[in-house]
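Undergrad: pasting a predicted model and its sequence here:
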Amino acid sequence: MGGPELLILFAILLLFVGASRLPKLARSMGQSKKEFHKGLKEDQSAEGPCPFCGVEVAEEAKFCPGCGKSAEEIIAEKKVTSA
């Protein structure tokens, strides 16, 4: 989105929401975005026991210290087994 599109969007928001409630709306949208990204990050952690070998994997680890599987493989397997 460019500058003119953002101005039009802002004007429409101003008409629907009103000038007095616009800062509160923007703040709540920012908090929602932050919580959403926090939830995504928590869901994508390889921390805990490795589903392949059972060895404990640290949160910041890129690979399992027991079997050498990557963090992406561990996360994908945890999603499959939890579903």
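TA: Yep, it's here. Numbers count the residues shown, from 1 in each chain.
Undergrad: please make it C-alpha for all contacts and neighbour counts, starting now.
TA: Fine.
Undergrad: pull out the buried positions in the lengthiest helix in the chain.
TA: In the chain, assigned by DSSP state H, the helix with the most residues is helix 22-43. Along helix 22-43, the positions that meet the burial threshold by neighbour count (16 or more other C-alpha atoms under 10 Å) are residue 22.
Undergrad: what's that helix in contact with?
TA: Residues outside helix 22-43 that contact it (C-alpha atoms under 8 Å, 6 or more residues apart in numbering) are 13, 14.
Undergrad: alright, now check it against this:
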Amino acid sequence: MYEVGKCRLREILKAKKMTQVELAALTGISKQQINNYINRQHIVGVMGLGTLRTIAEALKLDSPYELYEMVKIAQSPEEAASD
């Protein structure tokens, strides 16, 4: 089983050599809101699904799921036995 981890927006912007201002212009999302997503990475789920998809498309990601880390969580013995 997996859960959503931290937001990867900062590292994706850096890899694409794109600024928060440029992303804001492409998406219509304010620079302040983009900065909020980046700096509140420890809070899971701050980005709604529509926003997630809008940003993923602007960044030309294969999947919106790339914007967040996916963390495998420990399974209970019962779940492990059913695998």
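TA: Perfect, I can see it now. If you're wondering where the values come from, they're calculated on a predicted model, not measured in any experiment.
Undergrad: just give the TM-score of the two.
TA: The TM-score (TM-score structural alignment, normalised by the length of the first structure) is 0.30; 47 aligned residues with a C-alpha RMSD of 3.9 Å.
Undergrad: on that earlier part again, next SSE after the longest helix of the first structure?
TA: If you walk from helix 22-43 of the first structure toward the C-terminus, the next helix or strand you reach (DSSP states H and E) is strand 48-49.
Undergrad: next SSE downstream of that following strand?
TA: Along the chain past strand 48-49 of the first structure, the next helix or strand (assigned with DSSP H and E) turns out to be strand 56-57.
Undergrad: the helix or strand just after that following strand packs against which elements?
TA: Along the chain past strand 56-57 of the first structure, the next helix or strand (assigned with DSSP H and E) turns out to be helix 71-82. Contacting helix 71-82 of the first structure under the criterion 3 or more C-alpha pairs under 8 Å, 6 or more residues apart in numbering; DSSP states H and E is no other helix or strand.
Undergrad: quick one: buried residues of helix 71-82 of the first structure?
TA: Neighbour-count burial for helix 71-82 of the first structure, counted by 16+ other C-alpha under 10 Å, picks out 71, 73, 74, 75, 78.
Undergrad: turn those into JSON lines, columns for distance to residue 7 of the first structure.
TA: Rendered in JSON lines, the data for the buried residues of helix 71-82 of the first structure read as follows (distance: C-alpha to C-alpha, whole Å):
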{"residue": "71", "distance to residue 7 of the first structure": "42"}
{"residue": "73", "distance to residue 7 of the first structure": "44"}
{"residue": "74", "distance to residue 7 of the first structure": "45"}
{"residue": "75", "distance to residue 7 of the first structure": "41"}
{"residue": "78", "distance to residue 7 of the first structure": "44"}
